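*Asks:* Prediction below, plus the sequence it came from.
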Amino acid sequence: MSSINPKWIYLLVLSLIWGSSFILIKKALLGLTPYQLGALRVIITGLFLFAMGYKTLKTIKSSDWKWLIISGILGSFIPAFFFAIAETQIDSAVVSVLNSLVPLNTILLGFTIFKITSTKRQILGVIIGFIGTTILILKGANLNPHQNYFYAIFVILSTLMYAANVNIIKKHLQHVKPLTIATGNFVVIFIPALVILVSSDFFSLRTLENPNFKMAMIYITILAFFGTALAKILFNKLVHTSTPVFASSVTFIMPIVALLWGYMDGERFSVVQGAASIIILFGVYMSHKKIPKTGLKQL
């Protein structure tokens, strides 16, 4: 009996971790501003990664640093703030649903900019997943008519950045180890995040005396370690062992996890959203690309 392909394990674990990240952001925002949350997420994650991977930095070639800088900014730095800003106005589950645009953008950017081709089956899978995502968005809007969906632009922009990042890793950093990529990313963005934190009034009595401050710090620490540090390493492994489209398909399963967390936290969830979740899972299955028997290498 053949063993399970590791990329499916990475996909499942990442879906559970990242699907839980949205509720952690929501809870942390009770005691922190979006800018404090984004900065702390980067700083705490950076400390974890430096402890684990600082020795790997010496293996990075000078020619790779350009792509590591771009990857760090697009894949970690800006989205850390954008998602926090979005969740000040939109339910955590809805934000996770909007995040499902990543695979579609991965195909579009991969084809137009990075010249990475995708199969018809992958494209069909993304379309099916996008249909499921659209149903979730529309139903969420009906259930939450008073939410400001203008803030969805922050999530949409983040999906474009994530899509660019996954293609950059696949095309320009394929030879760099996952832990090295993650550590190099945060070497670049650590200082800017520290500057933002200091200028965000984080050390004032108003922030420190907030009754939700201690729990917010616990939530952001969990988010930084699991949702960013560990997840970044696992995601880089997934990109290395699969296609960019398959790797980005993690965003199809994440909303299901996030919707369950949201439901337990009092966010509304309907039967239609459950049906849409099944459609999304089918889209993930369709986007899976098997290695041809001829031995041709996957892109």
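*Replies:* Happy to help now that I have it. Numbers count the residues shown, from 1 in each chain.
*Asks:* Only C-alpha atoms from now on, for both contacts and neighbour counts.
*Replies:* OK.
*Asks:* Which residue, other than its chain neighbours, is closest to the most centrally placed residue in the chain?
*Replies:* The C-alpha lying nearest the average C-alpha coordinate of the chain belongs to residue 18 (C-alpha atoms, centre = their mean; 6.4 Å). Nearest residue to residue 18, sequence neighbours excluded (C-alpha to C-alpha, 6 or more residues apart in numbering): residue 227, at 5.6 Å.
*Asks:* got it, and residue 64?
*Replies:* Using C-alpha to C-alpha, 6+ apart and skipping residues adjacent in sequence, the residue nearest residue 64 is residue 173, 7.2 Å away.
*Asks:* One more: residue 178?
*Replies:* The nearest residue in space to residue 178 (C-alpha to C-alpha, 6+ apart) is residue 236, at 4.9 Å.
*Asks:* Could you do residue 43 as well?
*Replies:* Excluding the flanking residues, the one nearest residue 43 by C-alpha to C-alpha, 6+ apart is residue 190, at 5.8 Å.
*Asks:* Quick check: the gap between the one you found and residue 251.
*Replies:* In this structure, residue 190 and residue 251 are 26 Å apart, going by C-alpha to C-alpha, to the nearest Å.
*Asks:* Would you mind telling me which of the two has more residues around it?
*Replies:* residue 251 (27 against 20; other C-alpha atoms under 10 Å).
*Asks:* Below is an additional structure, to be compared with the one above:
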Amino acid sequence: MSGAASSASAPASAAKPWLLDFVLLSAIWGASFLFMRVATVEFGALPTAALRVAIAALFLLPLLLWRGLGPDLLKHWKAVLVVGVLNSGIPFACFSFALLSITTGLSAILNATVPLFGAIVAWLWLKDRPHGSRIVGLAVGFVGVAMLAWDKASFKPDASGIAPGWAVLACLVATLCYGISASYAKRYLSGLPPLVTATGSQVGATLGLALPALWFWPAQAPSLQAWGALIAVGVLCTGVAYILYFRLIEHAGPARALAVTFVVPVFAVIYGALLLGEAVTGWMLLCGAVIVAGTALSTGLVKLWR
């Protein structure tokens, strides 16, 4: 993620394209929960996750080869494949499983804890110790997670056959994996072109999920709608989204790119309510606000007055 070294403030002339990339990426990643929900009902959790990364890999590989970055991928293939399992394979499988039981909006709100877990892992692993507002943010963020999880703490199966508590836990495992992979990439893949990391991670996730996906492949052929959702989440929400994300880092800086995580739940909640008829409760919105506030503080995007 060498693009993170670029200036955190975009010039005034680039403000408009930066804002467009920000809003577009937020909308695309918000839609990923909708597409995964549609696909996982027919494919199941593991096949959905495996096909998502396989489609993304097929989309990104030609771009990688066209840029002449194949040798870089071969040189760092072990570390890149590990990132793929941690950053895509396990999280996508966990979210696919969770979406069988909980709403897309709730999943997206829990996904907003990624920078929170990233800060914790960086503290413990890279010794990037938070101070002041960041410590307060960690506490506030975890209070928000506890409030939200408490509301879904039942481990009794619901109509889907899956207990909401396990679904929430799966989302948190996914966000923890995102946090671990970020520190792993910073330690072992610094300076590597972003397209190499993005492409190699999808290949690694595909290899890691291939056998489990075949084992749990659905007995009944999925519909064209489910296949369409998978193609959309693979090409648009993974392949194109990675390109937008790294371009946003390059043009606007990592701090503003990180703020996308806070806007994604807004789009996910809107998509879920309008297209899937999902209920949006006041408690869910309150907990989401607490989580976003805590995450913004813990990442240093917002600081308390002295």
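*Replies:* Noted; the coordinates are in hand. The structure displayed is predicted, hence computed values, not measured ones.
*Asks:* Translate the residue nearest to residue 43 of the first structure into the numbering of the second structure.
*Replies:* With TM-score structural alignment as the criterion, residue 190 of the first structure lines up with residue 206 in the second structure.
*Asks:* what does residue 32 of the first structure give?
*Replies:* For residue 32 of the first structure, the aligned residue in the second structure is residue 43 (criterion: TM-score structural alignment).
*Asks:* residue in the second structure matching the residue nearest to the centre of the first structure?
*Replies:* Aligning on TM-score structural alignment places residue 18 of the first structure opposite residue 29 in the second structure.
*Asks:* mind listing what the residue nearest to the match of residue 32 of the first structure when sequence neighbours are not counted touches?
*Replies:* With sequence-adjacent residues excluded and distances taken as C-alpha to C-alpha, 6+ apart, residue 43 of the second structure is closest to residue 218, at 5.7 Å. Neighbour list for residue 218 of the second structure: 42-44 [criterion: C-alpha atoms under 8 Å, 6 or more residues apart in numbering].
*Asks:* Let me have the residues you listed in JSON lines, extended by neighbour count, secondary structure and distance to residue 62 of the second structure.
*Replies:* What follows is the contacts of residue 218 of the second structure, written out as JSON lines (neighbours: other C-alpha atoms under 10 Å; DSSP: H, G, I helix; E, B strand; the rest coil; distance: C-alpha to C-alpha, whole Å):
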{"residue": "42", "neighbour count": "20", "secondary structure": "helix", "distance to residue 62 of the second structure": "29"}
{"residue": "43", "neighbour count": "26", "secondary structure": "helix", "distance to residue 62 of the second structure": "27"}
{"residue": "44", "neighbour count": "20", "secondary structure": "coil", "distance to residue 62 of the second structure": "28"}
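*Asks:* now the helices for the stretch 101-250 of the second structure?
*Replies:* In chain order, the stretch 101-250 of the second structure shows helices spanning 104-111, 114-125, 133-151, 164-188, 194-215, 224-231, 241-252, with DSSP state H, counting those that start in this stretch as the criterion.
*Asks:* Which of those helices sits closest to residue 24 of the second structure?
*Replies:* Closest approach to residue 24 of the second structure among the helices of the stretch 101-250 of the second structure is made by helix 241-252 (8.4 Å; C-alpha to C-alpha).
*Asks:* Pull out the buried positions in the closest one.
*Replies:* 241-242, 244-252 (16 or more other C-alpha atoms under 10 Å).
*Asks:* repeat for stretch 224-232 of the first structure
*Replies:* Judged by neighbour count (16+ other C-alpha under 10 Å), stretch 224-232 of the first structure contains these buried residues: 224-232.
*Asks:* Please apply the same query to stretch 215-235 of the second structure.
*Replies:* Within stretch 215-235 of the second structure, the residues that qualify as buried by neighbour count (16+ other C-alpha under 10 Å) are 217, 226-227, 229-235.
*Asks:* One more: stretch 199-217 of the second structure?
*Replies:* Across stretch 199-217 of the second structure, burial judged by 16+ other C-alpha under 10 Å covers 199-210, 213, 217.
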